[in-house]
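**Student:** Sharing a model prediction with you, sequence too.
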Amino acid sequence: MATDRDSLTYLSNLFAGGKVTKRYKALVHGHFEQARGSWDTPLTKSAGGRTDPRGRGKRTKALTRYRVLDQSHHYTLLDIELFTGRKHQIRRHAKLAGHPVVGDPRYGSPRALEFLKTQKQFNAMGLHACFLKFRDKGGTVTLELPDMPPEVARLFEEDRA
């Protein structure tokens, strides 16, 4: 979004200072009993992997809140808001909660990835940045892309049938 160095610095500082509202939609494996919740497992600044999503070394607070939008036979569609910004935070928290993001090559199970690829012709990740809001020098800027990518929407709709 930045077109010059000053804008890049300004926007970077907003993100680093937690002054940007960020929301995502995520298609995750499994079902949720409660309509709302949060994940607050501390995470390292660098990404972990499938076997160690928390990461190694010093962990710092991380907060992800979610709201269930819809559920199919095998998946749940979540609206997610980030309150901290750790690398792969949503993907790591979802994995730790036992609900990895659908199609996630780093934190998802190899078996699920193979099934999605061979049986569903799905080769995407079910994570979509849908909303950004921040104060700019000229006022409030809101960017919104509410629809999931078509291949993710297709997989979810097919699983509802």
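**Tutor:** Thanks, I have it.

**Student:** For the rest of this, base every contact and every neighbour count on C-alpha atoms.
**Tutor:** Fine.

**Student:** Please, where are all the strands along this protein?
**Tutor:** 21-29, 36-39, 64-71, 75-82, 127-136, 139-144 (DSSP state E).

**Student:** among those, which is nearest Pro53?
**Tutor:** Closest to Pro53 of those is strand 36-39 (CA to CA; 13.3 Å).

**Student:** Is it possible to get TSV of the strands of the chain that adds mean neighbour count?
**Tutor:** Supplementary listing: the strands of the chain in TSV, determined by neighbours: other CA atoms under 10 Å:
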stretch	mean neighbour count
strand 21-29	23
strand 36-39	15
strand 64-71	18
strand 75-82	22
strand 127-136	17
strand 139-144	11
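
**Student:** and here's the other structure:
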Amino acid sequence: MSIGEERESSDNRFEWIAEPEEAGERIDKFLTEVLEEEVSRTQVQQWVKDGHVTVNGKTVKPNYKLSDGDTVVLMMPEPEELELAPEAIPIEVVYEDSDVIVVNKPRGMVVHPAPGHPGGTLVNALLYHCKDLSGINGIMRPGIVHRIDKDTSGLLMAAKNDLAHNSLAEQLKAHTVNRKYLALVHGNVPHDNGTVDAPIGRDPKDRKLYTVTERNSKHAVTHFAVIERFKDYTLLELKLETGRTHQIRVHMKFIGHPLVGDPVYGPSKSRGVHMEGQALHAAVLGFEHPRTGESLQFEAPMPEDMVNVLEVLKTR
């Protein structure tokens, strides 16, 4: 099934048409792979059992096997009402007004609560600091317009009200937000600059991972420029044109230059260079203020752990 075969008619209703290659695939496995959210197969199976999933208008069991042309409809149930607790977690505020807050997220901090991370997140810290965040993304992700991975450091913006949220989300959709990253990658990148234009989707071998694939994928573009070359490593500046999950990490692996310290997409050993998490930092964030229209741009210096690794490389 290509992404063009997905039909979405409301915020919680999703529809797909199964293609020939899906024939014989279990409905729970199919839905786990095509859903964009981080949803477990166990959760999908429960939705099927509870009647939230129909095939050709009829409820089915989790082990139902698809046929070519089946119409699959998921009525996503509303999330449980969970109360998020504000937590007095220190955060580095780069900019703040009544509409927007920009923070420099440290490596190791999860952006919003999720299974396995019920607290200690940036959202918990923001709720304590701001008191007012937009509610568009629901109770678990108030104010969150975009995300960066737990082990990626750097700039992230959040909305304090729905007007700001809608404006920032539209700017992201229109690719007008300026997002630049610094990354240390394995190998000597031969070109001074270039573009990786390769679609990204879930890895069919492991649904928790992403990969370059034509199947169930979305358009993804990353521009890169070499800042400095070392013997076995290269420091890059990367500019996102799109914002897919794990985009930079997947694209760098795809071109044969995975990020140093990446526990998922990188090599198991880094030949003496050690990082706790991938060497990726969201260094520049620019956008139009949602109320005033003013052009804003912010920069965050490279974190100490990346600086230390570069200093080691310069002495080799």
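**Tutor:** Nice, I can see it. Computed from a predicted model, the values in this text were never measured in an experiment.

**Student:** just to revisit the earlier point, between the strands of the first structure, which one is closest to Arg5 of the first structure.
**Tutor:** Among the strands of the first structure, strand 127-136 comes nearest to Arg5 of the first structure, with 15.1 Å by CA to CA.

**Student:** what's the matching residue for His281 of the second structure over in the first structure?
**Tutor:** Aligned counterpart of His281 of the second structure in the first structure: His128 (TM-score structural alignment).

**Student:** which residues sit in contact with that match?
**Tutor:** Counting by CA atoms under 8 Å, 6 or more residues apart in numbering, His128 of the first structure touches 24-26, 148-149.

**Student:** Recalculate using a threshold of 10 Å.
**Tutor:** Contact partners of His128 of the first structure, counting by CA atoms under 10 Å, 6 or more residues apart in numbering, are 23-27, 79-80, 145-149, 152.

**Student:** With respect to Ala124 of the first structure, which of these is nearest?
**Tutor:** Lowest distance from Ala124 of the first structure to the contacts of His128 of the first structure (CA to CA) belongs to Val152, with 7.3 Å.

**Student:** quick one on the thing from earlier: tell me which of the strands of the first structure lies nearest to Ser7 of the first structure.
**Tutor:** Nearest to Ser7 of the first structure among those is strand 127-136 (9.6 Å), distances taken as CA to CA.

**Student:** what's the angle from the closest one to strand 75-82?
**Tutor:** 20 degrees (axes from the mean of the first three to the mean of the last three CA atoms, to 10 degrees).

**Student:** Now do strand 127-136 of the first structure: distance to the chain's middle.
**Tutor:** Its chain's C-alpha centre and that of strand 127-136 of the first structure lie 12 Å apart, by CA atoms, centre = their mean, to the nearest Å.

**Student:** list the buried ones in stretch 304-316 of the second structure?
**Tutor:** 306, 309-310, 313 (16 or more other CA atoms under 10 Å).

**Student:** can you redo those as a markdown table with distance to Val72 of the second structure?
**Tutor:** Output for these, formatted as a markdown table (distance: CA to CA, whole Å):
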| residue | distance to Val72 of the second structure |
| --- | --- |
| Met306 | 46 |
| Val309 | 49 |
| Leu310 | 51 |
| Leu313 | 53 |
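
**Student:** Sort out which of those residues are in helices and list them.
**Tutor:** Judged by DSSP state H, those include 306, 309-310, 313 as members of helices.

**Student:** Spell out which two among these are the most distant pair, please.
**Tutor:** Taking CA to CA, no two of those sit farther apart than Met306 and Leu313, at 10.7 Å.

**Student:** Return the residue of the first structure aligned against Val307 of the second structure.
**Tutor:** Residue correspondence to the first structure (TM-score structural alignment): Val307 of the second structure is matched to Ala153.
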